[in-house]
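[1] 3D, please:
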Amino acid sequence: MNKVYIVEGRHDYNRLKEIDPNLMILITNGAAISMTFIEELKRLEEDNELILMVDADNAGERLRRIITRHIPSVKHIFIKKEESTSKNGKKVGIEHVNRELLKEALSDIKTPTNLSDITFEFLYDLGLLGEPDSKKRRLALCEYLNIGYVNGKNLVSRLILFGYVQKDILEALHELET
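    As a prediction, the model looks like this:
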């Protein structure tokens, strides 16, 4: 089964080709994704492994939600915002990631499983939702798990998507606190 990487733009495409010219890459052409493109992905999904690698910004997260909604089996690569910010600090994108980090990211593919016991109540009990410092704690957890940053509402979905269970979250928080 071939791997097909899905990126937002031409610069992302070029950056990945620098790492490995043999990668199969599709470009969404930004956040305005069409249903024609979604249908193309659905056809490709039949014989290929689809891997989503979008920017760590609002447009990238929007794309991630749309594509995941239509193609639940799509796999994910996350790159932290601070690792994908341009030198002048004004732009965020895969094209700004240094070569070594990009190579590492290509081997850290998250596969959706949806086998989880995570609930909103569990995250509230841990202070990841509904507390003054919840955002800070969520950010640290998301970074530790390398699942991209999400708000409280979407944290449950992201953890469930990748099959994290309560034990995983408790262990992660314990590691973060020590």
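[2] From here on, just use CA atoms for contacts and neighbour counts.
    OK.
[3] tell me the SS of residue 4?
    strand (DSSP: H, G, I helix; E, B strand; the rest coil).
[4] And the strands in the protein, which stretches?
    2-7, 24-27, 48-52, 75-76 (DSSP state E).
[5] Which among these is found nearest to residue 114?
    Residue 114 lies closest, by CA to CA, to one member of the strands of the chain: strand 75-76, at 12.4 Å.
[6] What lies in contact with the closest one?
    49, 50, 51, 52, 53, 109, 110, 111, 112 (CA atoms under 8 Å, 6 or more residues apart in numbering).
[7] With neighbour count and distance to residue 157 added, can I get those residues in a markdown table?
    Formatted as a markdown table, the contacts of strand 75-76 follow (neighbours: other CA atoms under 10 Å; distance: CA to CA, whole Å):
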| residue | neighbour count | distance to residue 157 |
| --- | --- | --- |
| 49 | 16 | 22 |
| 50 | 25 | 20 |
| 51 | 22 | 18 |
| 52 | 25 | 17 |
| 53 | 23 | 18 |
| 109 | 15 | 18 |
| 110 | 18 | 14 |
| 111 | 15 | 14 |
| 112 | 19 | 11 |
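[8] Second chain to compare with the first, below:
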Amino acid sequence: MQIKEVIVVEGKDDTAKIKQAVEADTIETNGSAINKQILTQIKHAQELRGVIVFTDPDYPGQRIRSIVDQHVPGCKHAFLKKSDARDKLNRGIGIEHASKEAIQLALKSVYELRKAHVSDITKEDLMRYGLVGGAHAKEKREALTSYLKIGYANGKQLLKRLTMFHITKVQLEQAMKQIQKEKWDV
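    Take a look at the predicted model:
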């Protein structure tokens, strides 16, 4: 699998793991030490080839993703579930611990989600499904974002994340039906 965009990762171990899974070029942020020079490099890559931000599914990874998003609009995003990014001893979380298959699936999902139509989901839809402001809302959001492979989002971020990935009302409904079968009465 060859990726035309440049993939933004946190460090050299992530780059090594990505290169085992796909043919791609990367830019490393050096973890949370992301600076203006790296942001300029990412912006240039976005203008020339496009960028996929692929950071660890933890707080520092989300922070880096947010910084890149603020400074370089229009980037695509790939996400791993925490369970797919844990080391064997369950002590560390990171792309460097993920399987080749999990990385390929996360990157493939970037393209599949981009094919969807523009999102028509409203805040009322999120409330109706109990994704915000209800009992077990956090658990339902975790299940939904994991199912859609769009990375965890809190109640305030969820609508923006669904819109960013062009998730439609129909896709939301299908996902919630599947989640209902697996876990909850929605």
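[9] Do a quick rundown of the helices in structure 1.
    For structure 1, applying DSSP state H gives helices covering 10-19, 35-45, 58-70, 99-106, 120-125, 134-145, 152-161, 166-177.
[10] List the contacts of stretch 11-19 of structure 2.
    9, 24, 26, 28-31, 94-96, 98, 100, 103.
[11] From these, list just the buried residues.
    Buried subset of the contacts of stretch 11-19 of structure 2 (neighbour count, 16 or more other CA atoms under 10 Å): 9, 24, 26, 28, 29, 31, 94, 95, 96, 98, 100, 103.
[12] got a list of what the nearest residue to the last one once chain neighbours are set aside touches?
    Across the structure, with CA to CA, 6 or more residues apart in numbering as the measure, the residue nearest residue 103 of structure 2 apart from its sequence neighbours is residue 21 (6.6 Å). In this structure, residue 21 of structure 2 makes contact with 1, 100, 101, 103, 104, judged by CA under 8 Å, 6+ apart.
[13] To which residue of structure 1 is residue 21 of structure 2 aligned?
    When structure 1 is aligned by TM-score structural alignment, residue 21 of structure 2 is paired with residue 19.
[14] Quick check: residue 129 of structure 1 vs residue 145 of structure 1, distance?
    According to CA to CA, to the nearest Å, residue 129 of structure 1 stands 17 Å off from residue 145 of structure 1.
[15] More neighbours: which of the two?
    residue 129 (21 against 15; other CA atoms under 10 Å).
[16] Looks like the more buried one contacts residue 150 (just checking).
    No: under the criterion of CA atoms under 8 Å, residue 129 of structure 1 is not in contact with residue 150, lying 11.7 Å apart.
[17] Excluding chain neighbours, what is closest to residue 71 of structure 1?
    residue 42 (6.9 Å).
[18] Give the burial count for that neighbour, as a bare number.
    17.
[19] how far away is it from residue 48 of structure 1?
    10 Å.
[20] related to what we said a few turns ago, for the strands of structure 1, give me CSV that also has distance to residue 168 of structure 1.
    Formatted as CSV, the strands of structure 1 follow (distance: least, CA to CA, whole Å):
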stretch, distance to residue 168 of structure 1
strand 2-7, 28
strand 24-27, 32
strand 48-52, 24
strand 75-76, 19
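[21] residue contacts, residue 74 of structure 1?
    If you count contacts by CA under 8 Å, 6+ apart, then residue 74 of structure 1 has 49, 50, 51, 52, 67, 68, 111, 112 around it.
[22] ok, and those in structure 2?
    For the contacts of residue 74 of structure 1, the subset whose aligned partners also touch in structure 2 (both residues aligned by TM-score structural alignment, their matches' CA atoms under 8 Å) is 49, 50, 51, 52, 68.
[23] Among the residues you listed, which one lies nearest to residue 123 of structure 1?
    For those, the nearest to residue 123 of structure 1 is residue 68 (22.7 Å; CA to CA).
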